[in-house]
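Undergrad: need coordinates for the following:
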Amino acid sequence: MISIAKGSYKIGTDAKEGFEFDQEGPQITVELPAFYIDATTVTNQEFQEFVQDTNYVTDAEKFGSSFVFHYFLDEETKQISKKINQLSWWFEVAGANWKHPAGPNSSIREKMDHPVVQVSRNDAIAFSNWAGKRLPTEAEWEVAAKGGTDRERYPWGEDFLQNGTYHCNIWQGDFPLENEGLDGYMDTAPVQTYEPNLYGCYQMIGNVWEWCLNPARISLNEFNHYSANRFWKNFQRKDDQMYAIRGGSFLCHQSYCKRYRIAARNGNSGMSASNNLGFRCAKNG
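TA: Model prediction:
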């Protein structure tokens, strides 16, 4: 885990790059106690060890289905799967879960060092408790993502490409129809792909969305009023309200999802899972 020192940190942005309802700004200063955060998202290998030790059954396994982006499905699977209203490129696929991220015909056998996906926030909390950790607040996540800099877009700088080099895993091409894979990956990448930020955190931008501790789209000022311990105490219950997710994923594209930035915010219902949603853990310093 990466140690982040106690201190005053700026979070949020005054730029108008995102969606107004996400409440990315105005930028504020927060006072944070010392904390630790995982250098990488939790891998399939780590999650498998948790399941083997506890016999845990994920929400997607209980439901018998989960959400998969159309790009990873054959036509036969699409025909027998439910298309999601207003998001026609997503399907609810029977048999999709963390072991089979794109449905029963898929496998993680060759992806043990990739981030675990198809995990709900409830699943992430269960893993965190087993590991003696917790989820990070958005404030902690954003401070860690900056890597000790004052950057609001990307850990590596203000420009997405530097000398034609890709630093994260997102969608290139005609979204949602054609992914050119110019960054080297059409799906998830191993968790230590690309260079870490200056703190040593890998891939906090792109690859997979990451569950956070607090409810979605709360005022940034709340992080000066409520500690991580209080959020952890109050929001471990199983429910389906909207919770924060951060970082974007391999399915983000500038034409649709502009949230693959440090300051960008988003949310999802706590029992939801998909093949681009994972998590990393934190704990008190």
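Undergrad: alpha carbons only for contacts and neighbour counts from here, please
TA: Will do.
Undergrad: how about the strands in this protein?
TA: 2-4, 7-11, 28-32, 35-37, 65-69, 82-84, 87-94, 173-174, 178-179, 209-215, 242-246, 266-269, 277-278, 282-284 (DSSP state E).
Undergrad: as JSON lines, these with distance to Asn44 would be great.
TA: Converted to JSON lines, the strands of the chain look like this (distance: least, C-alpha to C-alpha, whole Å):
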{"stretch": "strand 2-4", "distance to Asn44": "20"}
{"stretch": "strand 7-11", "distance to Asn44": "31"}
{"stretch": "strand 28-32", "distance to Asn44": "31"}
{"stretch": "strand 35-37", "distance to Asn44": "18"}
{"stretch": "strand 65-69", "distance to Asn44": "17"}
{"stretch": "strand 82-84", "distance to Asn44": "26"}
{"stretch": "strand 87-94", "distance to Asn44": "20"}
{"stretch": "strand 173-174", "distance to Asn44": "28"}
{"stretch": "strand 178-179", "distance to Asn44": "24"}
{"stretch": "strand 209-215", "distance to Asn44": "14"}
{"stretch": "strand 242-246", "distance to Asn44": "19"}
{"stretch": "strand 266-269", "distance to Asn44": "21"}
{"stretch": "strand 277-278", "distance to Asn44": "10"}
{"stretch": "strand 282-284", "distance to Asn44": "18"}
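Undergrad: for Pro101, find the nearest of those.
TA: Closest approach to Pro101 among the strands of the chain (C-alpha to C-alpha): strand 65-69, 7.5 Å.
Undergrad: now for the closest one, which elements pack on it?
TA: strand 87-94 (3 or more C-alpha pairs under 8 Å, 6 or more residues apart in numbering; DSSP states H and E).
Undergrad: to compare with the earlier structure, here is another sequence to fold:
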Amino acid sequence: MTEGLEIHGVRAVPEGMVWVPGGTCAMGSETFHPEERPVRPVSVTGFFMDIRPVTNAEYAAFVLATGHVTAAERPSTPPVPSRVPGSYVFRQTQGPVPLEDRNQWWAYVPGADWRHPLGPASTLEDRADHPVTHVTYTDATAYAGWAGKQLPTEAEWEFAARGGLAGAAYPWGDELAPHGRRMANTWHGDFPWRRATPPGTSPVGAYDRNGLGLHDMVGNVWEWTTDPASAELSCAPAHPCRVPDAAEPETQRVIKGGSHLCTPRACHHFRPAARAAEPDTTSACHLGFRCVSR
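TA: Coordinates of the predicted model:
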């Protein structure tokens, strides 16, 4: 693991990043969901990756410097019907509900955005070190450009998430909870109505690093990648999709890593091979990002 002012070759490793050496790995899985098949070899060249997802504090610095206004903070533009600024927020149900109906636990909340992650009455107090959420793909790429970085490809993301453990189900190995230990911020209980701890993001770095020194590669928040989603993957988004803004043509992107809402019983997406599609105009309380530098 390298970071800070150490040197990789002739280039200093950027602060807050680690070097991911290039190589080849088996991408995908034959064990879980159809969209992860087939297992295929993928090669990547070396790159630097953020140790943790981008935080609220880091995103606030970007907004202060640039004046960027996120999609969740803007009304729609013609000819799209008028839409009050807002974003998708998870609502824990009072009891069991049909898991095929995502509208049971997702609500489009006016006034929800990265500054107000649970709705207009919420704030970022005590959340500066949590991953930023309610950012669209465009919002994420705007930050990356300002920081002199990029978003990862799906192959780069999965290669890094595996942390050198070729073929393992999780970044830490094949056992879900080794020695009974929770390894990521995921849903423990009966989704979407009963959980051992309150649902929500956790501070970045609260769980162990993988073999490359990366935190939160699964769980906590889904992360944007640059890859367009295939037609097969696009038919099953992670949650209901907002009406796209006419000013932002929509493309489905691959998101990776699962989130604090993922559970083995309902989706089991907190694995390197797991993947979902998200319209790049959508934002939600479980969707964030991290950057790479090539």
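Undergrad: how close are the two chains, by TM-score?
TA: TM-score of the superposed chains, computed with TM-score structural alignment, normalised by the length of the first structure, equals 0.83; 249 aligned residues with a C-alpha RMSD of 1.9 Å.
Undergrad: rewinding a little: what's the closest of the strands of the first structure to Thr149 of the first structure?
TA: Comparing the strands of the first structure by C-alpha to C-alpha, strand 7-11 comes nearest, at 10.0 Å.
Undergrad: that closest one aligns to what range in the second structure?
TA: The alignment of strand 7-11 of the first structure onto the second structure (TM-score structural alignment) covers residues 23-27.
Undergrad: average gap between the matching stretch and the first structure?
TA: If you overlay the two and look at stretch 23-27 of the second structure, the average distance to its match in the first structure is 2.0 Å (mean C-alpha distance after the TM-score superposition for the first structure).
Undergrad: what residues does that stretch touch?
TA: Contacts of stretch 23-27 of the second structure with the rest of the structure, by C-alpha atoms under 8 Å, 6 or more residues apart in numbering, involve 39-46, 155, 158-159, 166-167, 273.
Undergrad: most neighbours of all these, which one?
TA: Ala273 (31 neighbours; other C-alpha atoms under 10 Å).
Undergrad: quick check, that one in contact with Ser29.
TA: Yes: look at Ala273 of the second structure against Ser29 with C-alpha atoms under 8 Å: they come within range, at 6.0 Å.
Undergrad: joint contacts of those two?
TA: Glu36.
Undergrad: Phe47 of the first structure: which of the strands of the first structure is closest?
TA: Using C-alpha to C-alpha, the nearest of the strands of the first structure to Phe47 of the first structure is strand 277-278, at 10.7 Å.
Undergrad: so the closest one corresponds to what in the second structure?
TA: Against the second structure, strand 277-278 of the first structure falls on residues 287-288 (TM-score structural alignment).
Undergrad: which residue in the first structure lines up with Ala60 of the second structure?
TA: So Ala60 of the second structure corresponds to Gln48, using TM-score structural alignment.
Undergrad: please apply the same query to Arg271 of the second structure.
TA: Under the alignment (TM-score structural alignment), Arg271 of the second structure maps onto Arg261.
Undergrad: so how far is Arg217 of the first structure from that match?
TA: 16 Å (C-alpha to C-alpha, to the nearest Å).
Undergrad: ok, those two, which is more surrounded?
TA: Arg261 (24 against 18).
Undergrad: now do the contacts for that one.
TA: Under the criterion of C-alpha under 8 Å, 6+ apart, the neighbours of Arg261 of the first structure are 152-154, 205, 247-248.
Undergrad: take those and map them onto the second structure. Which survive?
TA: Contacts conserved in the second structure for the contacts of Arg261 of the first structure, using both residues aligned by TM-score structural alignment, their matches' C-alpha atoms under 8 Å: 153-154, 205, 247-248.
Undergrad: tabulate those residues (a markdown table), appending distance to Gln162 of the first structure.
TA: Listed next are these as a markdown table, based on distance: C-alpha to C-alpha, whole Å:
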| residue | distance to Gln162 of the first structure |
| --- | --- |
| Arg153 | 14 |
| Tyr154 | 11 |
| Ile205 | 15 |
| Gly247 | 19 |
| Gly248 | 19 |
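Undergrad: and those residues, which is closest to Trp211 of the first structure?
TA: Distances from Trp211 of the first structure to those, taken by C-alpha to C-alpha, are shortest for Gly247, at 9.5 Å.
Undergrad: could you report the neighbour count for the counterpart of that closest one in the second structure?
TA: The equivalent of Gly247 of the first structure in the second structure is Gly257 (alignment by TM-score structural alignment). Gly257 of the second structure has 26 neighbouring residues, counting by other C-alpha under 10 Å.
Undergrad: quick check: Gly257 of the second structure touching His268?
TA: No: taking C-alpha under 8 Å as the definition, Gly257 of the second structure is not a contact partner of His268, at 10.1 Å.
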